[in-house]
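Visitor: Sequence below, structure please.
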Amino acid sequence: MTFAIAPHAIPGIPVAGTDMRFPVHRIYCIGRNYADHAAEMCSAVERVNPIFFNKPADAIVINNGDVPYPPATKELHHEVEMIVALATGGRDIAVADALDHVYAYGVGLDLTRRDLQSIAKAKGNPWDTAKGFDCSAPVSDLHRVSEIGHPGNSRLVLKVNGELRQKTETDMMIFSVAEIIHLLSGLFELQSGDLIYTGTPAGVALLERGDRYHAELEGVATLEGHVI
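Guide: Alright, predicted model coming up:
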């Protein structure tokens, strides 16, 4: 096949302990997956109709990377999340089979232009400009299930400039990893290379130019970064 212009490189995330990279196909995110965060956003928790949205695959920023402060916002917010990377996909995946599709886990930030999101929510508009901007998906190296197994209840923490901002346990998620995969596969045909952001706890707040952040999924992965 001959392309009319040079194709873009495939975004890739380092796989811990190897010289390999995980090729990112799509990035799926779930909103309001911790009750305390839903409450701080004055939003209802919905077990029936979870909120999903997407980020571009090339929005990733790998570990220790600089994050440029995005345009068109004065309210850049951090949202720390457990990350799930899929080795295989499919449609209508049963909850009981969902974890068989997971390749690795990590930790990341769902960066949000909160002012743009608030405007979109007030008008009933999509969140694309608030969530899917350049460099909006910092992510750690990925740690393979074959090496670490599936994490049980893990502590999820974010510090900014050494100050604790967010802290939770992953068993506080409203939808489990298996349930998220099941629900997504009823809406999309999931594929190898898909990345899932599994929701954030309370404590979301401003990031400013010059801030340094440290995110940790205890016993699994850490993420460092700098807003420039």
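Visitor: drop to CA atoms for contacts and neighbour counts, all remaining ones
Guide: OK.
Visitor: show me what contacts the residue sitting nearest the centre point of the chain?
Guide: Nearest to the mean C-alpha position of the chain, by Cα atoms, centre = their mean, lies Tyr197 at 2.9 Å. Residues near Tyr197 by Cα atoms under 8 Å, 6 or more residues apart in numbering: Ile27, Tyr28, Cys29, Ile30, Glu81, Met82, Ile83, Val84, Gly108, Asp110.
Visitor: to compare against the first, here's another:
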Amino acid sequence: MSEYVFQPSNVVSVAMQGEAARYPVRRIFCVGRNYEAHAREMGAEVDREAPFYFTKSAHSVIESGTRLPYPPGTADLHHEMELAVALGGAVDRSSPETALQSVLGYGCALDMTRRDLQAKAKEKRRPWDLGKDFEGSAVLAPLVRATDWGPVAEQSITLAVNGDMRQSAQLDQMIHGVGAVLMDLSQFYTLGAGDVILTGTPAGVGAVVAGDQLVGQIDGLPPVQLTLAARS
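Guide: This is a model prediction of the structure:
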């Protein structure tokens, strides 16, 4: 039996809808500006040639229904509603259709963003880590097995804050579809079970404050819910 200089962290996991077994999260990859309207609202050109990515650590994961203290180091926390794709095995790169066979499940997710820190990083052409990868920045709802949901098509994706609609689009408006993203990302990483891909957010992102209640929905999937508390 191995000994460690301190107790290792517990395995980060999220619920599977209707199952006792949980999904262990290994890594999180996020697709940037994958909806045309969102790219334009961020003042960026629409890039249809290839997706681009940033990452979140497993320690950023919290489950739907959590009460999250307003994160430190920011005065401009934004919501970004996304479809999460959870892999159950290695990606076959022979075609987008075969790549999709590696998907174990789908879920609703929030990519919470310290927008002011991200903006500063962009200005100085530095990485986005401080703006994107922090405790509580990846909120995941229970996953639904791919065999019970899909394919990704015209399902609506929405986000409401305190009952007011902020984001509303359809999944087929993604610039790069799930299969294409898996094909591209697998050129750079050995993807496998435990890897989660957040596939981008529609237009309508905006700031939230302590006391706000967020509810994100995608047709046929359990909603993702988050309440923001005062900074601890």
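Visitor: Let me see the TM-score of these two.
Guide: Remark: TM-score between the superposed chains equals 0.96 [TM-score structural alignment, normalised by the length of structure 1]; 228 aligned residues with a Cα RMSD of 1.3 Å.
Visitor: quick one: which of the contacts of Tyr197 of structure 1 has the most company?
Guide: Tallying neighbours with other Cα atoms under 10 Å puts Gly108 at the head of these, with 33 neighbours.
Visitor: can you pull the contacts of that residue?
Guide: Applying Cα under 8 Å, 6+ apart, the residues contacting Gly108 of structure 1 are Val80, Glu81, Met82, Ile83, Ala137, Pro138, Val139, Ser140, Tyr197, Ala215, Leu223.
Visitor: how big is the offset of the longest strand along structure 2 relative to structure 1?
Guide: For structure 2, the longest strand by residue count, based on DSSP state E, is strand 103-111. Strand 103-111 of structure 2, aligned to structure 1 and superposed, deviates on average by 0.5 Å (mean Cα distance after the TM-score superposition for structure 1).
Visitor: if we can go back for a sec, let's see which of the contacts of Gly108 of structure 1 end up in strands.
Guide: Of the contacts of Gly108 of structure 1, the ones assigned to strands by DSSP E are Val80, Glu81, Met82, Ile83, Ala137, Pro138, Val139, Tyr197, Ala215, Leu223.
Visitor: just curious, which of those is nearest to Thr73 of structure 1?
Guide: For those, the minimum distance to Thr73 of structure 1 (Cα to Cα) is 16.5 Å, reached by Ala137.
Visitor: From Cys42 of structure 1, how far out is the closest one?
Guide: Ala137 of structure 1 is 24 Å from Cys42 of structure 1, where distance means Cα to Cα, to the nearest Å.
Visitor: related to what we said a few turns ago, of the contacts of Gly108 of structure 1, which ones are shared with structure 2?
Guide: Compared against structure 2 with both residues aligned by TM-score structural alignment, their matches' Cα atoms under 8 Å, these retain Val80, Glu81, Met82, Ile83, Ala137, Pro138, Val139, Ser140, Tyr197, Ala215, Leu223.
Visitor: Endpoints of stretch 99-107 of structure 2, how far apart?
Guide: In stretch 99-107 of structure 2, first residue to last residue: 18 Å (Cα to Cα).
Visitor: for the kept ones among the contacts of Gly108 of structure 1, which one is nearest Ala6 of structure 1?
Guide: Once Cα to Cα is applied, the member of the kept ones among the contacts of Gly108 of structure 1 that ends up nearest Ala6 of structure 1 is Ala137, at 24.7 Å.
Visitor: so who does the closest one touch?
Guide: Ala137 of structure 1 neighbours (Cα under 8 Å, 6+ apart): Lys55, Ala59, Ile60, Val61, Gly108, Leu109, Asp110, Leu111.
Visitor: ok, and the closest non-adjacent residue to it?
Guide: Ile60 (4.5 Å; Cα to Cα, 6 or more residues apart in numbering).
Visitor: That neighbour and Ser140 touch, don't they?
Guide: No: the pair Ile60 of structure 1 / Ser140 is not scored as a contact, 9.7 Å apart, by Cα atoms under 8 Å.
Visitor: Please enumerate residues in contact with stretch 149-165 of structure 2?
Guide: By Cα under 8 Å, 6+ apart, the list of residues contacting stretch 149-165 of structure 2 reads 81-82, 106, 166-172, 178, 212-221.
Visitor: now swap in stretch 204-211 of structure 1 and tell me
Guide: Contact with stretch 204-211 of structure 1 is made by 37, 69, 75-79, 160-161, 165-166, 226-228, as judged by Cα under 8 Å, 6+ apart.
Visitor: Just the ones of those in strands?
Guide: Leu76, His77, Val160, Arg165, Gln166, His226, Val227.
Visitor: If you rank the residues you listed by neighbours, which is first?
Guide: With neighbours taken as other Cα under 10 Å, the top of these is Leu76, carrying 23 neighbours.
Visitor: about what we covered before: which one of Ile60 and Ser140 of structure 1 has more residues nearby?
Guide: Counting neighbours by other Cα under 10 Å for Ile60 of structure 1 and for Ser140 shows that Ser140 has the greater number, 31 against 25.
Visitor: ok, that one - contacts?
Guide: The contact partners of Ser140 of structure 1, taken as Cα under 8 Å, 6+ apart, are Ile13, Ile62, Asn63, Gly106, Val107, Gly108, Ala221, Thr222, Leu223, Glu224.
Visitor: Turn those into CSV, columns for distance to Asn153 of structure 1.
Guide: Output for these, formatted as CSV (distance: Cα to Cα, whole Å):
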residue, distance to Asn153 of structure 1
Ile13, 24
Ile62, 25
Asn63, 23
Gly106, 14
Val107, 14
Gly108, 17
Ala221, 14
Thr222, 16
Leu223, 19
Glu224, 22
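Visitor: Which of those has the largest number of neighbours?
Guide: Within the contacts of Ser140 of structure 1, most neighbours by other Cα under 10 Å means Gly108, with 33 neighbours.
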